[in-house]
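Chemist: model this:
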Amino acid sequence: MADHETTATVDWQSLPQSDELFRFSFEDGRVRGVSLRLENAWQSAIENSDYPPEVASLLGQAVAGAVLMVASLKFEGRLVLQFAGHGPISLLVVQVRSDRRFRCMAKWDGERLAEAGTSLTDLMGRGQLVLTIEPDEGQRYQSLVPITGERLEHAIEGYFQQSEQLPTRLVLAGDSTAIAGMLVQQMPETGGIVPASGPAALEFEHVGKLVDTLVGEKGRAEMLDVSAPELLHRLFHQESLRIHDVARVQFNCGCSREAVGAMLASLGRVELEESLENDETPGSLEVRCDFCGSLYRFDRVDVEQLLSDDSVEPPGSTRH
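Modeler: This next block holds a predicted model:
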């Protein structure tokens, strides 16, 4: 789309109001950012999963953070963001492709969760953020960052500071209805240097203070309640802001009965026969997708067909 500047002539209501991300910059591009708010896409991602409110909130923040990272890193391929800890919430996984299709999952202990506090360390305990970038062409990259701070965005900011050496400000919000996020960064100058002082550093400090107004219960509630364009307008209506791109974000798990069947067929007859006898419903197998909650059932006839069907592709042919 064409660039839009924040002037009185801009019709902010004409911009998409949900499930889109907005890339923007200030002045001559020394500070850039990405903002998003997802509603329909987020509800589609969790509609078959019975996540407690604390889990939905933290997983939603992880999704928003991962999509913002994909938009800021600009590569072709897949990004996997994984938070693994020893707390009541032991695992958060988000997979996002460069075309902004995502899927996500979480694991938690309900009894421990009921007794936990609200900070990131209360919910996840000691652990680490594992960021994996899998480009369509080129070498796979992985970075490990300790889970620190009171909120999930602090760990992601730590990645940018440690691995990208880019001053970054990030605010994330989420509940079972919507998720939102805003990321701003000071961009490197000639030679890849990010100056610690001067006009660019001062501009980033100024923009960062405006973003800081979203920190806290009231600010995060505002992020969830208003559209991304409205939030940008409220925060930066006095700044020389330019919107460079508006892009759709979609939930897409990618699982299918065929893919699950291929996985089962790879187990072999002996293991499948044992599973048919030992499953919760004898005579049938049930496989639930960890990412979208879809349930796939296979009875004895289905299993026999899988084992005799030469058309079943090997499990290496699918991502699920």
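
Chemist: From now on I want contacts and neighbour counts done on CA atoms only, so please keep to that.
Modeler: Will do.

Chemist: Determine the longest helix present in this structure.
Modeler: Assignment by DSSP state H gives helix 53-73 as the longest helix of the chain.

Chemist: which SS class is Arg32?
Modeler: Here Arg32 is strand, with the state taken from DSSP: H, G, I helix; E, B strand; the rest coil.

Chemist: Skipping adjacent residues, who's closest to it in space?
Modeler: With C-alpha to C-alpha, 6 or more residues apart in numbering as the measure, Ser25 is the residue that lies nearest to Arg32, at 4.1 Å, once sequence neighbours are left out.

Chemist: what is the orientation angle of the helix or strand containing the one you found with helix 53-73?
Modeler: Using DSSP states H and E, Ser25 maps to strand 20-26. Angle between the axes of strand 20-26 and helix 53-73 is 50 degrees (criterion: axes from the mean of the first three to the mean of the last three C-alpha atoms, to 10 degrees).

Chemist: Spit out the contact partners of Glu273.
Modeler: The contact partners of Glu273, by C-alpha atoms under 8 Å, 6 or more residues apart in numbering, come to none.

Chemist: Swap in 10 Å and give it another go.
Modeler: By C-alpha atoms under 10 Å, 6 or more residues apart in numbering, the contact list for Glu273 reads 283-285, 300, 303-304.

Chemist: Can you tell me which of those residues is nearest Ala116?
Modeler: Relative to Ala116, the closest of the contacts of Glu273 is Leu285; by C-alpha to C-alpha it sits at 35.1 Å.

Chemist: who's in contact with the closest residue to Gly283 other than its chain neighbours?
Modeler: Nearest residue to Gly283, sequence neighbours excluded (C-alpha to C-alpha, 6+ apart): Leu276, at 5.0 Å. Taking C-alpha under 10 Å, 6+ apart, we find Leu276 in contact with 282-286, 298-300, 303.

Chemist: Following up with a second sequence; could you model it the same way so I can compare the two?
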Amino acid sequence: MADTLQKFMFEDTVVRGELVDISETWKHVQARREYPKAVKTILGEMLSAAALLSANLKFNGAIVMQIYGDGPLRLLVVECDSELNMRATAKLVDGAVISDEATLPELVNANGQGRFVITLDPKEKLPGQQAYQGIVPLDGDTVATVIENYMLRSEQLDTRLWLAADDNVSRGLLLQKMPHEGGITATGTGDLGTWDRSVMLASTLRTEELISTDIETLMRRLFWEEDIRIFDPKHPHFLCTCTREKVGSMLKMLGQAEVDSALEEMGKLAIDCDFCGQHYEFDPVDCAQIFVTEAPVEALIPASPIKH
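Modeler: Model prediction:
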């Protein structure tokens, strides 16, 4: 079954929601590398979160979410573009032993150095245009709370997330209160406003239920009494955008002195894309060509270290 992202809106309010199931994409990510259980859970949750946030962006480009720090888990990266093409990877300290119950702060924020980064990278940049990047301290014990705090403080948007992932499934629910427009408010009718009521209903959702229940059933189960407008579904999927040219750009950013030193030691450079495992090799002639070609430097691809 194809992965699905379902957007919906509570009628006559400024409250919108999304449900996503990206289990097939998640399986593609896991096929590239074996992760400890705790890392797998966090990376799977980030994958759903990236799809949910990307679906509300009105620009042609990609959202890149990163969590990094000073624990045994050094880096988590998830990328999702405006077509819902997705990829993800994680980097661990060599030899790290990680318990199944390890929490996000334990994994990346051992000494308070954890950071959460969101980058909005337009596909076709105007002259002089740079990607927008927001970097904040890691504020929260879970992926959901980290993103909720970021959205409230950096974007001034009330956002709630429910995320879950295991070996087979990655799913998520997002509720968001949009800025008030045209006199429409989030108060609705009754004793509780629509925002408070929708959050209250969604908060009955438990992790096991989110993992074991398809999103169509979840929608009915949670909001069956609400007046909801449902939009056409979208379908995320795995796609890695690495190319030989982008790897060459990464080498160019390292500088000719470092590349020449590595060539002298190893004879050629071998680099594997951490997202998809694609193998690239550069001999001395290839590397010399990189530094005489005035090609634009593209976004870095997290890649395995240069090796024999």
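
Chemist: do you know how far the residue nearest to Gly283 of structure 1 is from Phe22 of structure 1?
Modeler: The span separating Leu276 of structure 1 from Phe22 of structure 1 equals 49 Å under the rule C-alpha to C-alpha, to the nearest Å.

Chemist: Can you add neighbour count and distance to Ser49 of structure 1 and give the contacts of Glu273 of structure 1 back as CSV?
Modeler: Formatted as CSV, those follow (neighbours: other C-alpha atoms under 10 Å; distance: C-alpha to C-alpha, whole Å):
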residue, neighbour count, distance to Ser49 of structure 1
Gly283, 15, 26
Ser284, 20, 22
Leu285, 22, 20
Arg300, 15, 27
Val303, 21, 26
Glu304, 15, 30
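
Chemist: Pro137 of structure 2 matches what in structure 1?
Modeler: Under the alignment (TM-score structural alignment), Pro137 of structure 2 pairs with Pro146 in structure 1.

Chemist: returning to what we had before: what is the nearest of the contacts of Leu276 of structure 1 to Leu210 of structure 1?
Modeler: Nearest to Leu210 of structure 1 among these is Glu286, at 50.2 Å by C-alpha to C-alpha.

Chemist: And Ile156 of structure 1, what's its match in structure 2?
Modeler: By TM-score structural alignment, Ile156 of structure 1 lines up with Ile147 in structure 2.

Chemist: returning to that earlier point: can you tell me what part of structure 2 the longest helix of structure 1 aligns to?
Modeler: Going by TM-score structural alignment: helix 53-73 of structure 1 matches residues 37-57.

Chemist: In that stretch, which residues are buried?
Modeler: Neighbour-count burial for stretch 37-57 of structure 2, counted by 16 or more other C-alpha atoms under 10 Å, picks out 37-52, 54-55.

Chemist: ok so, going back, what's the match of Pro137 of structure 2 in contact with, if anything?
Modeler: So Pro146 of structure 1 contacts 83-85, 126-130, 155-156, 158-159 (C-alpha under 10 Å, 6+ apart).

Chemist: circling back: among the contacts of Glu273 of structure 1, which are located in strands?
Modeler: 284-285 (DSSP state E).

Chemist: quick one on the thing from earlier: ok so the match of Ile156 of structure 1 is a strand residue?
Modeler: No. Counting by three-state DSSP, Ile147 of structure 2 is located in no strand; its state is helix.

Chemist: Please look at it and Phe116 and confirm they touch.
Modeler: Yes. Ile147 of structure 2 lies in contact with Phe116 (C-alpha atoms under 10 Å); the separation is 8.4 Å.

Chemist: The two: which is more packed in?
Modeler: Taking other C-alpha atoms under 10 Å, Ile147 of structure 2 and Phe116 do not tie; Ile147 has more neighbours (25 against 20).

Chemist: show me the contacts for that one.
Modeler: Counting by C-alpha under 10 Å, 6+ apart, Ile147 of structure 2 has contacts 46, 49-50, 53, 65, 116-118, 138-140, 153, 159-161.

Chemist: State the pair within those residues that is farthest apart.
Modeler: Spatial extent of these (C-alpha to C-alpha) is set by the pair Met46 and Arg153 at 19.2 Å.

Chemist: Which secondary structure state is assigned to the residue nearest to Thr318 of structure 1 when sequence neighbours are not counted?
Modeler: Of all residues not flanking Thr318 of structure 1 in the chain, Ala259 sits nearest, at 6.6 Å (C-alpha to C-alpha, 6+ apart). The local conformation at Ala259 of structure 1, judged by three-state DSSP, is helix.

Chemist: residue contacts, Ala259 of structure 1?
Modeler: Counted by C-alpha under 10 Å, 6+ apart, Ala259 of structure 1 has contacts 265, 312-320.

Chemist: The one helix or strand Ala262 of structure 1 maps to: what's the following helix or strand?
Modeler: Under the criterion DSSP H and E, the helix or strand holding Ala262 of structure 1 is helix 257-267. Going down the chain from helix 257-267 of structure 1, the next helix or strand is helix 269-278, by DSSP H and E.

Chemist: Tell me which residues of that next one come out buried.
Modeler: Within helix 269-278 of structure 1, the residues scored as buried using 16+ other C-alpha under 10 Å are 272-273, 275-276.

Chemist: tell me the angle it makes with helix 257-267.
Modeler: 110 degrees.

Chemist: if I look at the aligned partner of Ala173 of structure 1 in structure 2, how far off is Thr189 of structure 2?
Modeler: In structure 2, the residue matched to Ala173 of structure 1 (TM-score structural alignment) is Ala164. Going from Ala164 of structure 2 to Thr189 of structure 2 by C-alpha to C-alpha gives 32 Å.

Chemist: can you check Trp26 of structure 2 too?
Modeler: 40 Å.

Chemist: So which residues of structure 1 form helices?
Modeler: Using DSSP H, the helices of structure 1 run over 40-46, 53-73, 110-114, 120-124, 152-159, 199-212, 217-225, 228-236, 257-267, 269-278, 300-308.

Chemist: Now the fifth one on structure 2. Mean distance?
Modeler: What that stands for is helix 152-159 of structure 1. Helix 152-159 of structure 1, aligned to structure 2 and superposed, deviates on average by 0.7 Å (mean C-alpha distance after the TM-score superposition for structure 1).

Chemist: Leu183 is in contact with the residue nearest to Arg32 of structure 1, correct?
Modeler: No. Ser25 of structure 1 is beyond contact range of Leu183, at 11.1 Å (criterion: C-alpha under 10 Å).

Chemist: who's more crowded, those two?
Modeler: Leu183 (24 against 19).

Chemist: Report the spatially nearest residue to that one, omitting neighbours in sequence.
Modeler: With sequence-adjacent residues excluded and distances taken as C-alpha to C-alpha, 6+ apart, Leu183 of structure 1 is closest to Leu170, at 4.5 Å.
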